[in-house]
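In: return atomic coordinates for the entry below.
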Amino acid sequence: MSQRQVLSHLVEHQKIADHDIDQALHTSKVYPSAHAWPAFIIQLLLWFGSLAVVCGVIFFIAANWQDMGRVVKFVFLQSLIVISVIAYLRLEKKTLFSQVALTSAFILLGALMAYFGQTYQTGADPWQLFFNWALLGLPWVIIACFTPLWLLFLVLLNLSLSLYHDALGALLPFGIGRENSLIWSLWLLNNSSLLVWELRRHVHPWLNQTWFGRTLAVATVFNASALAMMAIFSFNTSSFGGLLWIALMAFAFWFYWKRRPDLFMLALCCLSTIVVVVAWFAHLLENALDVYSLLFLLTIGLTTAATMWLKKLMKEFSHA
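Out: Predicted coordinates for the structure are as follows:
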C-alpha cells in the first residue's frame, strides 16, 4: 500500500484530526518537500536539454544538408555518439545522468542509420531501419537498465512489425492470414513483454516502475480487443481471437483482483469488456429496430456496473 493510500485510510477512519492533515501530508511526503523540488527541476531540465540537443543535431544536419559533405555528416553524427558513450563511461553508473547519456547515444544511432540508409540506399523497406536500429542498440538498452529506454526499444519493435507486414505480408505461420497476422504478432510481442515485466520486476528494482507495466498492459489489451472485434465481425478471421480475448480477460481479472491487486489494470479490463460486449451485441442486433438506443442503454448499464464495482474494490484495496 502506498503512502497516499495509508494516509487516505487513516483520514477516512478519523485517525488523524482535520487540523493535522496538512502536516501529515508533508510528513508522509505525499506533498513534495522544499528540498525535493530542486531535484525534480534538475531532472526535468536534464531531460529537456538532452532531447533538445539530440533534436538540434538532427535539425542542424537537415538545415545544412546541401552545404555539408558526406564525410562531414558521418563524422559529426559518429562523434556525438562517441561523446555520449564516453560520458556514460565517465559518469557514475545507474544514475540518471549516465542513463540519459546512453539514451542520447541510442537516439543518435537511429539518426546515423537513417542517414547511412539514405546515402547508400541499403534497403527499400523502412522496417529494416527500425529493426536494425533496435538490434544494434540492444546492448546499450541492456546495459542502461533504464525503463524509458526499454520502452523506446519496444516501440521500435512494434513499428518494425507493422512496417514489415505492410511490405511483405504475414509473418506468422499456421495458416494465419495477412489480415490478422499483424495483430497477432503485436499481441505476442507486447504480451510477452508484460509477462517478463511481471516476473522480473521484483528481481530488478529499476524495472519495478508501475507506469511501464501499465503501458505494456494497454498495448496488450488493445491488441487482444482488436482480435476479438475482428472475430466478432468476421474480417476473414477465425474465432481464435475471441477465445484468446476471453482467456486473457479471465486471467487478468483473477490476477489483478486476487493475486496482485491493481485498480488501473482492472479498469482497463473493464473498458475492454465493455467495448467487446457492445460490439458483439451490435453485430447480433444489426437488423433490429432502434439498435442504437439499445446499444446506448447497454453501454450506460455496463459502464455504471463497472464503475460501482471498481469503487467497491478501491475501498477493499485501501483496507487491505
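In: contacts and neighbour counts: CA atoms only from here.
Out: Fine.
In: name the residues that touch the helix or strand harbouring A87?
Out: Secondary structure assigned from DSSP states H and E places A87 in helix 70-90. Helix 70-90 has contacts (CA atoms under 8 Å, 6 or more residues apart in numbering) with I61, F97, S98, Q99, A101, L102, S104, A105, L108, L109, A111, L112.
In: here is the second sequence; please produce its structure so I can put it next to the first one:
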Amino acid sequence: MAAARRELAALIEQGVIPPEQVVRGVEVAGLHPSPRAWAVFIDRLLLWLGGLALAFAVLFFVAYNWAEMGRWLRFCLVQVAIVLAVGIAVWGKASPTVRRVALTAASLLVGVLLALFGQVYQTGADTWQLFFIWALLTLPWVWVARFELLWVLWLGVLNLAIGLYFRTWGGPFGVLASSEAAQWGLFLFNTLALAAWEWGAGYRGWPRQWAVRLLAVGSGVPITLLMITLIVDAGLIWSPVLAIYPLWLAGLYGVYRFWRPELFMIAGGCISLLTVATLLLARVLLWEGDWQAGSLLLLTIAVFAMGAGAVVWLKRLHREIAQ
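Out: As a prediction, the model looks like this:
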C-alpha cells in the first residue's frame, strides 16, 4: 500500500491524474480500506486489547488483594495464567494472531511473576537484574514467535536492564564510567540492534516498518543527549562523543540515503543536528547571563533559517526517493 501511495502521489504531482480525478484514482488504487478490511482490523484490535487487559488484570488483582491473599495463592494465580497463555499459544487449532497475543501476554506475566517473587522474598537484588532475567527467560518465546511487536517488547525490557545497570554500577568504560554511562550503553546496544535488524530485513526477510524506526530513535536520542550534556555541562572540551556523533550522522545519512532510502531516518538526523547546533549557538551567544535582545534575535533567526533549510532539503530528497 505504501508503494501504491507513493506511485499515486507521483502521478498527481506530474499532472498525469487531473485534480478532478484524484478521488477516483484513490478508489482505483485501493488505498481506502474495504468494509472487510475494517472488520478484520477491529477484530484483531479487540483481540489484542482483550489479551493485554487479561494480562494486566492478573497484576492488578494480585496488587489490590495483596493483604487478603497468601503468598502461595499469589504465585499460583500468576503461574496458572502463564500456563494458560502458553497452552493457548501451542494449541494446534489457534490462529497465528491468537498465538502471538498469547505469547505476548505470557511474556508480560513473566515480568509480573518476577516482581512478585522479589516483593515477597525481598531478595535484595538490584532492579536491573529483574529486567535482565525477564529478558533472558522470555527470549526463547520471542525467538520462536518471530513476531515484530514481541521483539520490540523484549528489546525494551533489555534497554531498561542496561540503563538501570549503568546507572547503578557505572560500567567498565573508564572515562565513560560517569553519569552518562547509561546513555552510552543504550546508544551502543540500540545501534547494534538496529544494524542487526537491518541485516535481517535485507537477508532474512524480517519486517522493517515501525520497528526499525523505533530502534533508530533509541539510537539517536542517547547520542543526542550526550552531545547536549557535553555542551551544557562540560563546554567545548574533548570527549569521545565529539568523534562518535559525526560518524553516527554520516552513517545514518549514508545508509538511509543510498543503501536503503528512508526519509524518516534522515529527518530524525536533521532534528538531532538542529537541536545540537541550536544549543551550541545559544551557549556561544547567551552564556554567562548575557541575555541581550540582539543575541536572542540572532538565535531566533538562525533557528528559523536552519529549520526552513532542513524542510526544503527534505522535500527535495522526498521527491528523489519517490521517483
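In: now the helix holding A87 of structure 1 on structure 2. Mean distance?
Out: Taking mean CA distance after the TM-score superposition for structure 1, the mean distance separating helix 70-90 of structure 1 from the aligned residues in structure 2 is 0.9 Å.
In: can you give me how far the next helix or strand after that helix is from the chain middle?
Out: Per DSSP H and E, helix 70-90 of structure 1 leads on to helix 96-120 as the next helix or strand towards the C-terminus. Helix 96-120 of structure 1 has its C-alpha centroid displaced from the chain centroid by 21 Å (CA atoms, centre = their mean, to the nearest Å).
In: same for the helix or strand just after helix 96-120 of structure 1, what does it pack against?
Out: Downstream of helix 96-120 of structure 1, the first helix or strand assigned by DSSP H and E is helix 126-144. Counting contacts by 3 or more CA pairs under 8 Å, 6 or more residues apart in numbering; DSSP states H and E, helix 126-144 of structure 1 packs against helix 96-120, helix 147-168.
In: and the angle from the last one to helix 126-144?
Out: Compare the direction of helix 147-168 of structure 1 with that of helix 126-144 by axes from the mean of the first three to the mean of the last three CA atoms, to 10 degrees and you get 160 degrees.
In: so which bits of helix 147-168 of structure 1 are buried?
Out: Residues 147, 149-150, 152-154, 156-165 are the ones in helix 147-168 of structure 1 that count as buried (16 or more other CA atoms under 10 Å).
In: three-state assignment of A250 of structure 1?
Out: Assigned with DSSP: H, G, I helix; E, B strand; the rest coil, A250 of structure 1 falls in the helix class.
In: oh, I was asking about G171 of structure 2
Out: coil.
In: count of neighbours near it?
Out: Neighbour count of G171 of structure 2, defined by other CA atoms under 10 Å: 17.
In: now swap in V26 of structure 2 and tell me
Out: 15.
In: I figured it hits H32, correct?
Out: Yes: using CA atoms under 8 Å, V26 of structure 2 is in contact with H32, at 7.2 Å.
In: if we can go back for a sec, including distance to A288 of structure 1, could the helices and strands packed on helix 126-144 of structure 1 go into JSON lines?
Out: Formatted as JSON lines, these follow (distance: least, CA to CA, whole Å):
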{"stretch": "helix 96-120", "distance to A288 of structure 1": "53"}
{"stretch": "helix 147-168", "distance to A288 of structure 1": "37"}
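In: before we move on, the earlier item: quick one: the helix holding A87 of structure 1 to helix 126-144, angle?
Out: Counting by the same axes, to 10 degrees, helix 70-90 of structure 1 points 30 degrees away from the direction of helix 126-144.
In: mind listing what's buried along stretch 86-99 of structure 2?
Out: V86, I88, A89, V98, R99.
In: for stretch 302-312 of structure 2, same thing?
Out: Neighbour-count burial for stretch 302-312 of structure 2 [16+ other CA under 10 Å]: V303, A310.
In: from the buried residues of stretch 86-99 of structure 2, which is closest to T127 of structure 2?
Out: For the buried residues of stretch 86-99 of structure 2, the closest approach to T127 of structure 2 (CA to CA) belongs to V86, at 26.2 Å.
In: identify the residue of structure 1 aligned to the closest one.
Out: V86 of structure 2 maps onto V85 in structure 1, with residues paired by TM-score structural alignment.
In: ok, now how distant is its match from K311 of structure 1?
Out: Separation of V85 of structure 1 from K311 of structure 1 (CA to CA, to the nearest Å): 48 Å.
In: one more: A231 of structure 1?
Out: Here the criterion is CA to CA. By it, A231 of structure 1 lies 32 Å from K311 of structure 1.
In: comparing these two, which shows the higher neighbour count?
Out: Higher neighbour count among A231 of structure 1 and K311: A231, with 20 against 12, using other CA under 10 Å.
In: the nearest residue to the more buried one once chain neighbours are set aside: neighbour count?
Out: Nearest non-adjacent residue to A231 of structure 1, counting by CA to CA, 6 or more residues apart in numbering: S239, 5.3 Å away. Residues contacting S239 of structure 1 under the criterion other CA under 10 Å number 13.
In: surely S239 of structure 1 meets F233?
Out: No: applying CA under 8 Å, one finds S239 of structure 1 not in contact with F233, separated by 10.2 Å.
In: my guess is I223 of structure 2 meets P246, correct?
Out: No: applying CA under 8 Å as the test, I223 of structure 2 and P246 come out as separate, 10.3 Å apart.
In: what is the burial count for the nearest residue to K29 of structure 1 once chain neighbours are set aside?
Out: Of all residues not flanking K29 of structure 1 in the chain, Q3 sits nearest, at 7.9 Å (CA to CA, 6+ apart). Look at Q3 of structure 1: counted by other CA under 10 Å, it has 12 neighbours.
In: how about L102 of structure 1?
Out: Around L102 of structure 1 there are 26 residues (other CA under 10 Å).
In: show the contacting residues for the equivalent of it over in structure 2.
Out: Aligned by TM-score structural alignment, L102 of structure 1 pairs with L103 of structure 2. Counting by CA under 8 Å, 6+ apart, L103 of structure 2 makes contact with A85, V86, A89, W141, V142, A145.
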